[in-house]
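>>> structure for this input, please:
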Amino acid sequence: MLKATFKTWVSKILLLATALFAVQNALADESPYGLTRQAAEKLFADIKANQPKIKQDPNYLKTIVRQDLMPYVHVNYAGSLVLGQYFKSTTPAQREQFFAAFDQFIVQAYAQALTMYSNQDIQVQPQQTVSDSQASVRVKLLQKGQEPLNLNFQWRKNSKTGKWQVYDMTAEGVSMVDTKKQEWSSILRKNGIDALTAQVQRAAAVPVSLGKK
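This next block holds a predicted model:
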């Protein structure tokens, strides 16, 4: 009798926990603003919690970026914007190889940029009305004794999954996608996408260094 009562009690607790989890998920803010806050909180909490590991192996920042940021990044769309007019002249296989290299490049670039983080506060702008498929979310990186660093994250709703994902970031008005498009266009024009993919692969393989501030 006692065992049966205990099992019933445990079952009710598990049922209640499952219901609360479902409600929590249902109430989760899946807007670009909510997702920006969630990603930032998780990212910087993990950086703070893993400082000893990062100091021992700076490349561990790549692992954090991969886990905390890349699920939110629309790599293929960003990559297609970087390729611009040259996109149509590439084969599906070439694009797949470039997108894979570009994915690794983004991880390396963000990991290296995050070596400059030193417990600054992050301020995400209040919720704004967004269109059905595009949104821009402004984030301020508050720095002691300095002007805030203004970042804008460009979000787009993935037409296949229906999920919001980032495809570009601007820092003080400078777009990462536009910068790379301009930087890499001459390589595409002169040597083609295979040469660009090889160069992006080399850049992605550069180790993260804490000395680069």
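>>> CA atoms for contacts and neighbours, from now on please.
Noted.
>>> residues touching the nearest residue to residue 133 once chain neighbours are set aside, list them.
In space, residue 133 comes closest to residue 157 once its chain neighbours are excluded; the distance is 4.9 Å by C-alpha to C-alpha, 6 or more residues apart in numbering. When contacts are counted by C-alpha atoms under 8 Å, 6 or more residues apart in numbering, residue 157 touches 132, 133, 134, 163, 164, 165.
>>> ok, the spatially most central residue of the chain to residue 7 distance?
Centroid-nearest residue in the chain, with C-alpha atoms, centre = their mean: residue 69, separated by 3.2 Å. According to C-alpha to C-alpha, to the nearest Å, residue 69 stands 41 Å off from residue 7.
>>> to compare against the first, here's another:
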Amino acid sequence: MKYVMTIYVGLIMIAYSAIAQAIVPADVFVKSVADEVLSIVKKDKDIQNGDQAKVFALAEEKIVPNFNFDHVCKLVLGKNFSKATKEQQEAFEREFRSLLIRTYASALSKYRNQTIEYKPLREAADDKQVVIKTLILQPGGQPLGVDYSVEQVGDAWKVYDITIEGVSLVTNYRGQFSSEIRQGGMDGLIQKLVDKNKSNAAAKK
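The predicted model follows:
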């Protein structure tokens, strides 16, 4: 749960906002949207109490638009991405996206007054990929280091990886998915994701 909670707190930092429509320094973007979304969660008791409709709506609106899913999928599949057919690639992205949304949405209601400490950003003005380093401060708990790998896509910043306490989200999933593909091929992995998403959906009813 600590891992899921940390991912959530990280993801709300890169939620959709009008500021994303203009190229601003990556840390300014992150902090501005973090303030917006944290404010929503703090004020909405339904979200804190696990209202699924509101939780998923918030995840869809504030998290999904800020992920470069094409890039993420290529990273987590590695060489297996180019070996997959177009249909398999599309099916994987659809199911992986659903898995991430459900994972993060399930953690939205767990937010309880965590705060974010931003470390100084070191980037050149023309950098297209930037790592934002932060600490998640938890009342009564140890601070957690969370790094956000963002890249400039068009006129916005998009997230392509999150590293929690030194563990990369992309690397973690790549290991899991590589194992599944070795055992059951690409179709086997996709079916595993389909089953897991159905199971998660049924558990929330």
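>>> TM-score of the superposed pair?
Taking TM-score structural alignment, normalised by the length of the second structure as the basis, the two superposed chains have a TM-score of 0.78; 185 aligned residues with a C-alpha RMSD of 2.8 Å.
>>> re earlier: taking the contacts of residue 157 of the first structure one by one, which sit in helices?
Using DSSP state H, no member of those sits in helices.
>>> compare those with the second structure and list the overlap.
Compared against the second structure with both residues aligned by TM-score structural alignment, their matches' C-alpha atoms under 8 Å, these retain 133, 134, 163, 164, 165.
>>> ok, which pair from those residues is furthest apart?
The distance between the two most remote of those (C-alpha to C-alpha) is 11.4 Å, for 134 and 163.
>>> in PyMOL, select just the buried ones from the contacts of residue 157 of the first structure.
Entered in PyMOL, the line below selects the buried ones among the contacts of residue 157 of the first structure, by 16 or more other C-alpha atoms under 10 Å:
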select buried, resi 163+164+165
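>>> so what's residue 76 of the first structure closest to, chain neighbours aside?
Distances taken as C-alpha to C-alpha, 6+ apart place residue 99 nearest to residue 76 of the first structure, at 5.8 Å, with adjacent residues excluded.
>>> so which strand or helix has the one you found?
In this structure, residue 99 of the first structure sits in helix 92-113 according to DSSP states H and E.
>>> which part of the second structure lines up with that helix?
On the second structure, the counterpart of helix 92-113 of the first structure by TM-score structural alignment is residues 86-107.
>>> which parts of that stretch are buried?
For stretch 86-107 of the second structure, the neighbour count (16+ other C-alpha under 10 Å) marks 88-89, 91-93, 95-99, 101-107 as buried.
>>> wait, doesn't residue 77 of the first structure sit right on residue 165?
No. Applying C-alpha atoms under 8 Å, one finds residue 77 of the first structure not in contact with residue 165, separated by 9.7 Å.
>>> quick one on the thing from earlier: which residue in the second structure aligns with the residue nearest to residue 133 of the first structure?
Residue 157 of the first structure maps onto residue 152 in the second structure, by TM-score structural alignment.
>>> roughly how far does its match sit from residue 43 of the second structure?
Counting by C-alpha to C-alpha - residue 152 of the second structure and residue 43 of the second structure are separated by 31 Å.
>>> and if you look at residue 75 of the second structure?
36 Å.
>>> more neighbours, the two?
Between residue 75 of the second structure and residue 43, counted using other C-alpha atoms under 10 Å, residue 75 has the larger neighbour count: 18 against 10.
>>> so which helix or strand takes in the equivalent of the more buried one over in the first structure?
Aligned counterpart of residue 75 of the second structure in the first structure: residue 81 (TM-score structural alignment). In this assignment (DSSP H and E), residue 81 of the first structure forms part of helix 75-83.
>>> all strands for the second structure, in order.
Secondary structure of the second structure, counting by DSSP state E: strands at 115-118, 129-137, 144-153, 156-164, 167-168.
>>> residue 116 of the second structure -> the first structure?
With TM-score structural alignment as the criterion, residue 116 of the second structure matches residue 122.
>>> in this model residue 148 seems to touch that match, though I could be wrong.
No. With contact taken as C-alpha under 8 Å, residue 122 of the first structure and residue 148 are classed as non-touching, separated by 9.7 Å.
>>> so what sits against both of the two?
Counting by C-alpha under 8 Å, 6+ apart, the residues touching both residue 122 of the first structure and residue 148 are 140, 141, 142.
>>> with adjacent residues omitted, what lies nearest to residue 203 of the first structure?
residue 105 (6.5 Å).
>>> tell me the contacts of that neighbour?
If you count contacts by C-alpha under 8 Å, 6+ apart, residue 105 of the first structure has them with 200, 201, 203, 204, 205.
>>> and it, how far from residue 196 of the first structure?
Taking C-alpha to C-alpha, one finds residue 105 of the first structure at 12 Å from residue 196 of the first structure.
>>> can you check residue 34 of the first structure too?
35 Å.
>>> which one's more surrounded, these two?
Neighbours per residue (other C-alpha under 10 Å) separate residue 34 of the first structure from residue 196, with residue 196 holding more: 20 against 15.
>>> my guess is the more buried one meets residue 184, correct?
Yes. Using C-alpha under 8 Å, residue 196 of the first structure is in contact with residue 184, at 7.2 Å.
>>> show me what contacts the aligned partner of residue 51 of the first structure in the second structure?
Under the alignment (TM-score structural alignment), residue 51 of the first structure maps onto residue 45 of the second structure. By C-alpha under 8 Å, 6+ apart, the contact list for residue 45 of the second structure is empty.
>>> measure stretch 105-124 of the second structure end to end?
One end of stretch 105-124 of the second structure to the other measures 34 Å (C-alpha to C-alpha).
>>> so which bits of that stretch are buried?
With burial defined by 16+ other C-alpha under 10 Å, the residues of stretch 105-124 of the second structure counted as buried are 105, 106, 107, 108, 109, 110, 111, 116.
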